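Student: pasting the structure only:
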């Protein structure tokens, strides 16, 4: 893990220091900021592999930091916040963050989540180096560049959105339960509520536009991707 750089944006000095030390013990390179503005500065001037992001911060809050990062980057983001209401968690995922962990939390759990996410990214990059393009009736995804095109128009997806669409294209007509999609896309070692699948399906349908009907709801079971003749 020594090749990875983690950016921790957390305004509580004690939490920032403790989390930073846990990552340092695991041989990560750690950058840290005590407010959102400084965090964005560090992000823009360094190669960052993953961001651990608090929400309630001075100057620039975590919501705005996530929005700003997503304007230019699909770098993995894990939000860590005392805001534990469902609407807050769903808001985080609507901003295309990759995970949301509520305070108080065990720093070991956060480190484990980061390792799992980065390992999955690394393995994906390795396995798709020469795998080329997936294309089904107006939907094309380039596995090398992680770019997605709908009727030749490029759309920007987060890593999780990309992985979900890729899984659907690779398993056309297969009925996929929410639990299956959680295991295959988010990973068996990552805990998220199964309703998050519905949120991401809704987002994917919006991105797909006229192709949104390809994602079928199988009531009581889950979803099926089926590119029918038009």
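Tutor: On my side now, so go ahead. All values derive from a computational prediction rather than experimental measurement.
Student: all contacts plus neighbour counts: C-alpha atoms, from now on.
Tutor: OK.
Student: ranges for the strands of this protein?
Tutor: All strands of the chain, identified by DSSP state E, fall at 5-9, 29-33, 50-53, 77-81, 99-102, 133-136, 139-142, 147-150, 153-155, 175-177, 215-218, 222-225.
Student: this is the comparison structure:
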């Protein structure tokens, strides 16, 4: 959506400037931060649509920025990592990042990732999916309020965790591949890198406990078992 504000956080001026150039060409308003402390202040002082966040930052690193933002906000976060290292990506995703991009990156891919994250966020907020409440055993999933109740208790889920559970609930007892889940929940593929689905499934299982059964079908994907 035009004029949405994107915060780009990176200690390398050329990365910040390149990201701003391409994002502004695509119609976004862009503000910049060069360290984690500055980023946290800008998050507080601005109405942001998304944050592009480098992990390796001075003052306060990207992991800590992500952790602090996630304590009280579902602001979409696209994290940047300088290494093609699974551990960086997994830790970032576990802390609540929505997506990752390895540096050096194609700026057009950055814009495509931003668009996809914002499209999914807008679709979720506007209720483009059916607003009907889903009932899975003792679990109630309400797309309008984006709340999940299990045995009468509210289960706090992050944005993508909720979207993932809703997608599985909409395909009960059907195996969905990681690639299908990436497309349905994130709105695009990860160019073959599907570990983010595994991380979010693990989070869902931990939070939902025995109230739902998400089965791993080895070599294929996952399914939500209802019978």
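Tutor: Structure's in. What do you need? Values in this document were obtained by computation on a predicted structure and should not be read as measured data.
Student: can you pull the TM-score for these?
Tutor: TM-score for the superposed chains, counting by TM-score structural alignment, normalised by the length of the second structure: 0.91, backed by 227 aligned residues with a CA RMSD of 1.9 Å.
Student: thinking again about what came up before, and the strands of the first structure as CSV, adding distance to residue 20 of the first structure and mean neighbour count?
Tutor: CSV is the format used below for the strands of the first structure (distance: least, CA to CA, whole Å; neighbours: other CA atoms under 10 Å):
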stretch, distance to residue 20 of the first structure, mean neighbour count
strand 5-9, 7, 24
strand 29-33, 6, 19
strand 50-53, 10, 24
strand 77-81, 13, 23
strand 99-102, 16, 21
strand 133-136, 39, 14
strand 139-142, 35, 19
strand 147-150, 33, 18
strand 153-155, 35, 11
strand 175-177, 37, 18
strand 215-218, 41, 16
strand 222-225, 39, 20
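Student: contacts only, for the residue nearest to the spatial centre of the second structure.
Tutor: Central residue of the second structure (CA atoms, centre = their mean): residue 98, 2.0 Å from the mean position. Residue 98 of the second structure is in contact with 76, 77, 78, 79, 117, 160, counting by CA atoms under 8 Å, 6 or more residues apart in numbering.
Student: at 7 Å what do you get?
Tutor: For residue 98 of the second structure, the contacting residues are 76, 77, 78, by CA atoms under 7 Å, 6 or more residues apart in numbering.
Student: contacting residues for the residue lying closest to the first one once chain neighbours are set aside?
Tutor: Taking CA to CA, 6 or more residues apart in numbering as the measure, residue 76 of the second structure lies nearest to residue 50, with 4.9 Å between them; neighbours along the chain are not counted. Contacts of residue 50 of the second structure were listed using CA under 7 Å, 6+ apart, and they are 6, 7, 75, 76, 77.
Student: would you list those in JSON lines and tack on distance to residue 195 of the second structure?
Tutor: Formatted as JSON lines, the contacts of residue 50 of the second structure follow (distance: CA to CA, whole Å):
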{"residue": "6", "distance to residue 195 of the second structure": "26"}
{"residue": "7", "distance to residue 195 of the second structure": "26"}
{"residue": "75", "distance to residue 195 of the second structure": "22"}
{"residue": "76", "distance to residue 195 of the second structure": "19"}
{"residue": "77", "distance to residue 195 of the second structure": "17"}
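Student: and residue 70 of the second structure, how many neighbours does it have?
Tutor: 17 (other CA atoms under 10 Å).
Student: test my guess that residue 151 of the first structure contacts residue 137.
Tutor: No. Counting by CA atoms under 7 Å, residue 151 of the first structure sits too far from residue 137 to count as a contact (8.5 Å).
Student: would you list every one of the helices in the second structure?
Tutor: Using DSSP state H, the helices of the second structure run over 13-25, 36-45, 62-70, 86-94, 107-126, 159-169, 178-181, 195-208.
Student: okay if I get those helices as a markdown table plus distance to residue 146 of the second structure?
Tutor: What follows is those, written out as a markdown table (distance: least, CA to CA, whole Å):
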| stretch | distance to residue 146 of the second structure |
| --- | --- |
| helix 13-25 | 29 |
| helix 36-45 | 23 |
| helix 62-70 | 17 |
| helix 86-94 | 20 |
| helix 107-126 | 9 |
| helix 159-169 | 7 |
| helix 178-181 | 19 |
| helix 195-208 | 15 |
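Student: and residue 217 of the second structure, which of those helices is closest to it?
Tutor: Nearest to residue 217 of the second structure among the helices of the second structure is helix 178-181; the distance by CA to CA comes to 10.7 Å.
Student: give the other helices and strands that the closest one contacts.
Tutor: On a contact count with 3 or more CA pairs under 7 Å, 6 or more residues apart in numbering; DSSP states H and E, helix 178-181 of the second structure meets no helix or strand.
Student: and that helix, what's buried?
Tutor: 178, 179, 181 (16 or more other CA atoms under 10 Å).
Student: check stretch 85-103 of the first structure too.
Tutor: 89, 90, 92, 93, 95, 96, 97, 98, 99, 100, 101.
Student: what's the match for the residue nearest to the centre of the second structure in the first structure?
Tutor: Mapped onto the first structure by TM-score structural alignment, residue 98 of the second structure lines up with residue 98.
Student: thinking again about what came up before, please pull up the equivalent of the residue nearest to residue 76 of the second structure in the first structure.
Tutor: In the first structure, the residue equivalent to residue 50 of the second structure is residue 50, according to TM-score structural alignment.
Student: distance of that match relative to residue 163 of the first structure?
Tutor: 17 Å (CA to CA, to the nearest Å).
Student: what's the answer for residue 221 of the first structure, then?
Tutor: Using CA to CA, residue 221 of the first structure is found at 20 Å from residue 163 of the first structure.
Student: neighbour-wise, which of those two wins?
Tutor: Remark: of residue 221 of the first structure and residue 163, residue 163 carries more neighbours, 17 against 12, as counted by other CA under 10 Å.
Student: who touches that one in this structure?
Tutor: Neighbouring residues of residue 163 of the first structure by CA under 7 Å, 6+ apart: residue 185.
Student: go on, residue 169 of the second structure?
Tutor: Residue 169 of the second structure touches residue 224, counting by CA under 7 Å, 6+ apart.
Student: any idea how far residue 44 of the second structure is from it?
Tutor: The value you get for residue 169 of the second structure to residue 44 of the second structure, if CA to CA is used, is 35 Å.
Student: all set, thanks.
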